[in-house]
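Q: Return a 3D structure for these sequence lines:
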Amino acid sequence: MALFLVGTLILGGCTASRDTANSASPDVAQASTADSAFRNLPRLEGEAIVELVVKGSPIRILVNGVDAPITAGNFVDLVNRGVYNGLSFHRVVRDPQPFVVQGGDPQSQDPNVPINQLGTGSFIDPATGQPRYIPLEIQPTEAEQPIYSQTFETAGISTAPKLRHTRGAVAMARSNVPDSASSQFYIALADLNFLDGSYAVFGYVTEGMNVVDQIQPGDRIDTARVISGLNNLKSES
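A: Predicted coordinates:
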């Protein structure tokens, strides 16, 4: 069951041809490497609250930039740009047991794109005309910095991450390439501990989980906006 569900999630992420950025251990050296390799990506230095409205009902997400600064910064930046407005949830898995609702494919902005063709789209940065990808970023419980571009398994880490896949966790979907997440995200419908250390959680639903439980394939995000914490979003050059 776990392998099937993980495979479903991987296939739902964006497709990309990306090389692993580095394979360093989670220490100061890796933090320095990550800072230089990803310095052009937005970061969230603190927390933010994002509100998604789906079928007229709000879903509030506490976005954690303390433990996932790049992943959280990417999400808040896309929300602030209006990228998620009108996008649909193209994958909803509840059977044989609750799993995830997944959305954020920019291709879903076009209602003529069939839902079964969604799941491969990425955010195209208007400044470069190219897809913007972010590194896999997961912070171990006892570490001072996240590790980048590798899962806990490949990094040889046996501890749990700080941000875990509990019910209501919000995380980035990706392909089997670690640094392939872009705009697609998912919300956990149950505790999914077997995903810990493999996918980057960056926040949690704090209000409106009852709305998430009712989402069906094809339902759209009416609006997405940053309620608070936008001042914590930083862009580096």
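Q: Going by C-alpha atoms from here, please, whenever you check contacts or count neighbours.
A: Noted.
Q: Who are the contact partners of the most centrally placed residue in the chain?
A: For the chain, the residue nearest the mean C-alpha position is Met172 (2.0 Å; Cα atoms, centre = their mean). Listed by Cα atoms under 8 Å, 6 or more residues apart in numbering, the contact set of Met172 reads Thr71, Ala181, Ser182, Ser183, Gln184, Phe185, Tyr186, Tyr199, Ala200, Val201, Phe202.
Q: Could you also give me the structure for this second sequence? I'd like to compare it with the first:
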Amino acid sequence: MTDETAEAQAAPDLENTLYMDLKDGRVVIRLRPDLAPKHVEQIKALTRQGFYDNTPFHRVIEGFMAQGGDPTGTGTGGSRLPNVPAEFSPPARARFLRGTVGAARSSDPNSANSQFFIMFAPAPSLDGQYTIWGQVVSGMDVVDKIKRGAGGSGTVAQPVDRLVRMRVAADVPA
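A: Prediction:
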């Protein structure tokens, strides 16, 4: 393998990379169009509209996950785009591990829209039941600083941690 070949293989796919800026720093997410092409398309469309900017993390459960993507901060909001049908991955292909980003939804598997969650720890019970659309590749230390909610539901009564800004890396000047 030549040095140029190795460099090309190591270069990130900027069209399938998100920069999520939080108050404590930047989180870099590698999108997974190989697992969930429709979800990735929707997330990128919403990101390019500025939909996620200044949205709160409204449900944050210690040892489980941080959920955001609802501009109302209630857990019931979404975008004006249509819901996305489930794109579940078999556990042999992708699992909910620390840093996995999944699509939040109601009890209807085809109800994902804009909300997402980032895993603090593995959750095998979600494998094959929720859509995986990304993986944090750097900045989990920043995700770990998101304020946890009270009680079992993890709902944050007064969300203080917000997604400051999210961008598709290909759209950010070098």
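Q: Can you pull the TM-score for these?
A: For this chain pair, the superposition-based TM-score is 0.80 by TM-score structural alignment, normalised by the length of the second structure; 148 aligned residues with a Cα RMSD of 1.8 Å.
Q: hang on, the earlier thing: mind listing which of the contacts of Met172 of the first structure are in strands?
A: The strands, defined by DSSP state E, take in Phe185, Tyr186, Val201, Phe202 from the contacts of Met172 of the first structure.
Q: quick check: the helix or strand hosting Ala8 of the second structure aligns to which part of the first structure?
A: Assigned by DSSP states H and E, Ala8 of the second structure falls within helix 3-10. Under TM-score structural alignment, there is no match for helix 3-10 of the second structure anywhere in the first structure.
Q: Just give me the mean distance for the very next helix or strand once past that helix relative to the first structure.
A: Moving toward the C-terminus from helix 3-10 of the second structure, the next helix or strand (DSSP H and E) is strand 17-22. Aligned to the first structure and superposed, strand 17-22 of the second structure gives a mean residue distance of 0.5 Å (mean Cα distance after the TM-score superposition for the first structure).
Q: which strands and helices sit next to strand 17-22 of the second structure?
A: Judged by 3 or more Cα pairs under 8 Å, 6 or more residues apart in numbering; DSSP states H and E, strand 17-22 of the second structure is in contact with strand 25-31, strand 162-168.
Q: What is the first one packed up against?
A: Applying 3+ Cα pairs under 8 Å, 6+ apart, we find strand 25-31 of the second structure packed against strand 17-22, strand 132-138, helix 140-143.
Q: picking that back up, turn the helices and strands packed on strand 17-22 of the second structure into a markdown table, including distance to Glu87 of the second structure and mean neighbour count.
A: As requested, these are exported to a markdown table (distance: least, Cα to Cα, whole Å; neighbours: other Cα atoms under 10 Å):
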| stretch | distance to Glu87 of the second structure | mean neighbour count |
| --- | --- | --- |
| strand 25-31 | 14 | 21 |
| strand 162-168 | 21 | 20 |
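Q: Can I get the ones in strands among the contacts of Met172 of the first structure in a markdown table including neighbour count?
A: Conversion of these to a markdown table gives the following (neighbours: other Cα atoms under 10 Å):
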| residue | neighbour count |
| --- | --- |
| Phe185 | 24 |
| Tyr186 | 24 |
| Val201 | 34 |
| Phe202 | 29 |
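Q: now, which of those sits nearest Asp35 of the first structure?
A: The closest of these to Asp35 of the first structure turns out to be Phe202 (Cα to Cα; 18.2 Å).
Q: burial count for Glu4 of the second structure?
A: 9 (other Cα atoms under 10 Å).
Q: what sits against it?
A: Not one residue lies near Glu4 of the second structure by Cα under 8 Å, 6+ apart.
Q: now the one 3 residues further on
A: For Glu7 of the second structure, no residue counts as a contact, taking Cα under 8 Å, 6+ apart as the criterion.
Q: tell me, how many neighbours does the nearest residue to Pro90 of the second structure once chain neighbours are set aside end up with?
A: Ranked by Cα to Cα, 6 or more residues apart in numbering and with sequence neighbours excluded, the top spatial neighbour of Pro90 of the second structure is Gly128, at 5.3 Å. Neighbour count for Gly128 of the second structure, taken as other Cα under 10 Å: 18.
Q: In the second structure, what range does the longest helix anywhere in the first structure match?
A: Identified as the longest helix of the first structure according to DSSP state H is helix 69-81. The alignment of helix 69-81 of the first structure onto the second structure (TM-score structural alignment) spans residues 37-49.
Q: how much does the matching stretch stray from the first structure?
A: Mean deviation for stretch 37-49 of the second structure: 1.0 Å (mean Cα distance after the TM-score superposition for the first structure).
Q: how about that stretch: buried residues?
A: Neighbour-count burial for stretch 37-49 of the second structure, counted by 16 or more other Cα atoms under 10 Å, picks out His39, Val40, Glu41, Gln42, Ile43, Lys44, Leu46, Thr47.
Q: try stretch 71-84 of the second structure
A: Residues Pro71, Gly73, Thr74, Gly75, Gly78, Ser79, Asn83, Val84 are the ones in stretch 71-84 of the second structure that count as buried (16+ other Cα under 10 Å).
Q: Okay then, goodbye and thanks.
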